[in-house]
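**Student:** Task: produce atomic coordinates for the following.
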Amino acid sequence: MKVIITVLSILSLSACQNNKTQSIASNDVKPQDSIQNIGGQTDEHGCYIAAGYTWSQLKNDCIRLFEDGIALENLNTTDTYHTAAYLIIDSLQKKAEIFVPSSHESILLTQQNDSTFSNGTFLLAKENFCWTISMKNTKLYQERK
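**Tutor:** As a prediction, the model looks like this:
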């Protein structure tokens, strides 16, 4: 009788451990999926705003700019508060996406040459190994050296 109980105990413990291993090993879970259980406000694309997610047109997915983007500092020192712009570059698509505080949506730029992207209004240029966002010949944001 003790042998049967021992075998059944071992089988039940190993079954629980297998279920945990399978759920942890699943590669289909995105970081944002775990936030769904918490709740919170989402934007029109389903990105969880409170968790820092925003929609990227370039990646066609919800991203965290502070994790996936390049931060550029505000060059206008007269502002009483500091805001940053963010940048994502996709060299395969030959596009850049900028996220500036004055725009509700990100802005796509097309590559002009190795170090320049533009959409006619905004210009993204690499100067001295740092990215700079300009508008109408006025530098607005620059990557920290």
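**Student:** from here on, contacts and neighbour counts on C-alpha atoms
**Tutor:** Noted.
**Student:** which helix of this protein spans the most residues?
**Tutor:** helix 2-25 (DSSP state H).
**Student:** residue boundaries of the strands in this structure?
**Tutor:** 53-56, 61-64, 70-74, 84-90, 95-99, 107-113, 116-118, 122-127, 130-135, 138-143 (DSSP state E).
**Student:** let's see this one next to it:
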Amino acid sequence: MKKLILTAVGFAVLSACNKPQTNENTIKNEQKAVGADQDDHGCKASAGQTWSELKQNCIQVFNEGFRLNPVTPPKDAAVTSAFVLMSEDQSRLELFLPEQTDHHTVILNKSDKGMYQNAQYQYDPVKSVLYLNGVEQYKGNVE
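**Tutor:** Modelled structure (predicted):
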């Protein structure tokens, strides 16, 4: 009986000392602290930051940009806004579009007619409307 108890205690001690198997991904995930999600530019997505080509800095686009909402919002999904950000001299405009998953923005140059445009996009600052290939996609609240 003593041998059986000693054997059971021995197995319990050995199994308690057994270190769980971990792989490299588990270790990386455990070591990643909250707020340690910097991108290549040092912007922290958890703080709502994204890189701005115009500002050459991390910004919170919802604080610095102008919000544009979809012209036809989705029926059973959350509305995801686009944002525009003007350069200080107002000669260029940066678009932050929700459908851009690669975190790259689109830069539009101001034309002599006051519109901002490139081959695909056109932004009318008077009407606060963003067009994609000539079709109205996003609109801001103009008062």
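**Student:** TM between them?
**Tutor:** Aligned and superposed, the two chains score 0.68 in TM-score terms (TM-score structural alignment, normalised by the length of structure 2); 107 aligned residues with a Cα RMSD of 2.0 Å.
**Student:** could the strands of structure 1 go into JSON lines alongside mean neighbour count and distance to residue 20 of structure 1?
**Tutor:** Below are the strands of structure 1 laid out as JSON lines (neighbours: other Cα atoms under 10 Å; distance: least, Cα to Cα, whole Å):
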{"stretch": "strand 53-56", "mean neighbour count": "21", "distance to residue 20 of structure 1": "28"}
{"stretch": "strand 61-64", "mean neighbour count": "17", "distance to residue 20 of structure 1": "27"}
{"stretch": "strand 70-74", "mean neighbour count": "19", "distance to residue 20 of structure 1": "36"}
{"stretch": "strand 84-90", "mean neighbour count": "19", "distance to residue 20 of structure 1": "36"}
{"stretch": "strand 95-99", "mean neighbour count": "21", "distance to residue 20 of structure 1": "39"}
{"stretch": "strand 107-113", "mean neighbour count": "18", "distance to residue 20 of structure 1": "42"}
{"stretch": "strand 116-118", "mean neighbour count": "20", "distance to residue 20 of structure 1": "47"}
{"stretch": "strand 122-127", "mean neighbour count": "19", "distance to residue 20 of structure 1": "47"}
{"stretch": "strand 130-135", "mean neighbour count": "19", "distance to residue 20 of structure 1": "45"}
{"stretch": "strand 138-143", "mean neighbour count": "19", "distance to residue 20 of structure 1": "43"}
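**Student:** From residue 36 of structure 2, how far off is residue 126 of structure 2?
**Tutor:** For residue 126 of structure 2, the distance to residue 36 of structure 2 equals 40 Å [Cα to Cα, to the nearest Å].
**Student:** Look at those two and report which has more neighbours.
**Tutor:** residue 36 (13 against 9; other Cα atoms under 10 Å).
**Student:** What's the more buried one aligned with over in structure 1?
**Tutor:** In structure 1, the residue matched to residue 36 of structure 2 (TM-score structural alignment) is residue 40.
**Student:** what residues are up against that match?
**Tutor:** 48, 49, 50 (Cα atoms under 8 Å, 6 or more residues apart in numbering).
**Student:** so which of these persist in structure 2?
**Tutor:** Retained in structure 2 by both residues aligned by TM-score structural alignment, their matches' Cα atoms under 8 Å are the following of the contacts of residue 40 of structure 1: residue 48.
**Student:** By neighbours, which of the contacts of residue 40 of structure 1 wins?
**Tutor:** Compared across the contacts of residue 40 of structure 1, residue 48 has the highest neighbour count, 23 neighbours, by other Cα under 10 Å.
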